[in-house]
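Visitor: sequence unknown, structure follows:
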C-alpha cells in the first residue's frame, strides 16, 4: 500500500469516513424548534459545494427557506403529492399514508435544491448533458448528507413535490428546475436502519445482487 500519498488518511480517519457512510439515513423525524448555528450551517454548505461536478459546472443552487409562510406553502405542495402518490399506489395506498415522508415543519433548516439553467458546458456532457448535471447535483447532496451525519444532524431529501408549482414559489428563472427540498436539523435519534426497511415498506438488496461482470447478467 502506498503510504507516501499527499494528505494520507490514518486508520481512524478512514474508519470514520466509512462509519459516516454506513450510518447515513434519509431522515424524516426532527426535533422541532431547533436552530443551527450559522457557522455550522456554513460548514455543511461548504461540504456540499466541494462536491465533484462534470466539467466543473457546479450545477447546484441552494435556496435557504427562512419565511415560515413559504415553508407552509411548500408543506402543502408535499401533502398534495403524498395524497396523489397514495392514490397511485392502489391497494398499498393506506399503508403508504402511515409513513412519514417529510419533516418540513419541524426541521431546523429547509433548503431548496435547484438545477440552474444550462450554462452550455460541453466537457464531459456531450453525450449525456442533462444526466451528468443531475448526477453532479446528486453528488453535492451526498456530500451534505455525510457532513450532516458527521455533525450528528439529520437530513432528508424530499422529492415528493410537483416541480412546476414549487418553481413558482421559488420564483425560478426559465430553464431552472427544483430537485426537491432538503430538511436539515437535530434529531431525537437516528434510525437504526433505513426508515423504509424499519417500517416494512421495502428491503434493500444486497450488493452481490447488483454486481455484474462484463455484461448485463441479472437473473
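Guide: Here it is on my side, so go on. Source: prediction; values computed, not measured.
Visitor: CA only for contacts and neighbour counts going forward, please
Guide: OK.
Visitor: report the longest strand in this structure, please.
Guide: Counting by DSSP state E, the longest strand found in the chain is strand 177-185.
Visitor: now the spatially most central residue of the chain, nearest residue through space, not along the chain?
Guide: Central residue of the chain (CA atoms, centre = their mean): residue 157, 3.8 Å from the mean position. Distances taken as CA to CA, 6 or more residues apart in numbering put residue 182 closest to residue 157, at 4.7 Å, once the chain neighbours are dropped.
Visitor: Provide a list of residues in contact with that neighbour.
Guide: Shown in contact with residue 182 (CA atoms under 8 Å, 6 or more residues apart in numbering): 110-113, 155-158.
Visitor: got it, and residue 51?
Guide: Contacts of residue 51 (CA under 8 Å, 6+ apart): 136, 139-140, 143.
Visitor: same thing but at 10 Å, please
Guide: If you count contacts by CA atoms under 10 Å, 6 or more residues apart in numbering, residue 51 has them with 58, 136-144.
Visitor: next, the one to line up against it:
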C-alpha cells in the first residue's frame, strides 16, 4: 500500500488553497502534450458504475472559438440585465471568462446515452452521470494547478448553442467550457472575493449533524 506522509498532506492542502478559477491568462502557448496529459488525469477520476461518461473536445478551429466567444458575450449581456442598481454596476466590471486570451479551450460533456458500466448506480440517480464528469473536471483542475497551469470554468454559455457550434450529438450534455493557460498572476483568494462580489464562508456554516 502506498503511504502519504505529513509533508505530502501539507503540500496537497496547499494545492487546494492555491487552486483558483482563472480568468486572466498570458497568451503563451502550453507545452506540447500538456492538454493530452491532463486529459489522461481526467480518465483516472471516479465515475458511477465505471461508466467514464466524460467526453472532451479540444477546440482549436478559430471560427468555432469565435462562435463560443460571441455566445458568451450574448449570455453575459442577458445575465447583466438580471441585476439592477449597484449590483449591476459591479457585475459589469467583473471579468468572467478568459476566452480571448487563453491558449487552450476544452469543452466537456457527459454522454448520457453511453452503455458503458451497464447502468450500475444510475437507476435511482441518473444524474450521477453528470456528477462523474464534474468530479473529473475537479481532478483536472488540481492536476493543472500542480503544473502551474491555470484553468477557468466558463458557465455563462447556452448549452444547446455549444453543442451546435461544435457539431456534437444532442445526447452529449454540456457540462463546462474550460480555458487553460498560464495565469497572469497567482493568488490564494478567489477572484470574486477580491472583487468584493462574495466572500468565502467557513466550513461550519455548511455542516450539520443529525
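Guide: Perfect, I can see it now. Because the structure is a prediction, the values reported are computed rather than measured.
Visitor: quick TM-score on the pair, please.
Guide: Once superposed, the chains reach a TM-score of 0.94 (TM-score structural alignment, normalised by the length of the second structure), with 207 aligned residues with a CA RMSD of 1.3 Å.
Visitor: returning to what we had before: in helices, which of the contacts of residue 182 of the first structure appear?
Guide: If you go by DSSP state H, the contacts of residue 182 of the first structure have nothing in helices.
Visitor: compare those and tell me which is most surrounded.
Guide: residue 155 (30 neighbours; other CA atoms under 10 Å).
Visitor: quick one: what's aligned to it in the second structure?
Guide: The pairwise alignment with the second structure assigns residue 155 of the first structure to residue 151, based on TM-score structural alignment.
Visitor: residues touching that match, list them.
Guide: 19-25, 98, 102, 104-106, 137, 140-145, 178-183.
Visitor: name the nearest residue to it, sequence neighbours excluded.
Guide: Using CA to CA, 6+ apart, the nearest residue to residue 151 of the second structure is residue 180, at 4.7 Å.
Visitor: my read: the one you found touches residue 59, true?
Guide: No. Checked against CA atoms under 10 Å, the pair residue 180 of the second structure and residue 59 is beyond contact range at 11.4 Å.
Visitor: more neighbours, those two?
Guide: Between residue 180 of the second structure and residue 59, counting by other CA under 10 Å, residue 180 is the more crowded of the two (28 against 17).
Visitor: list the contacts for the aligned residue in the first structure for that one?
Guide: Here residue 180 of the second structure is matched to residue 184 in the first structure, going by TM-score structural alignment. Contact analysis of residue 184 of the first structure by CA under 10 Å, 6+ apart lists 27-28, 30, 36, 41, 103-104, 106-111, 144-145, 148, 153-157.
Visitor: in the second structure, which of those residues still touch?
Guide: Here is what carries over to the second structure from the contacts of residue 184 of the first structure, by both residues aligned by TM-score structural alignment, their matches' CA atoms under 10 Å: 27-28, 30, 36, 41, 103-104, 106-111, 145, 148, 153-157.
Visitor: in the first structure, what residue corresponds to residue 68 of the second structure?
Guide: Residue 68 of the second structure maps onto residue 74 in the first structure, by TM-score structural alignment.
Visitor: show me where the second structure has strands.
Guide: 54-59, 104-111, 150-154, 172-181.
Visitor: mind putting these into a markdown table with distance to residue 207 of the second structure?
Guide: Formatted as a markdown table, the strands of the second structure follow (distance: least, CA to CA, whole Å):
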| stretch | distance to residue 207 of the second structure |
| --- | --- |
| strand 54-59 | 30 |
| strand 104-111 | 29 |
| strand 150-154 | 26 |
| strand 172-181 | 27 |
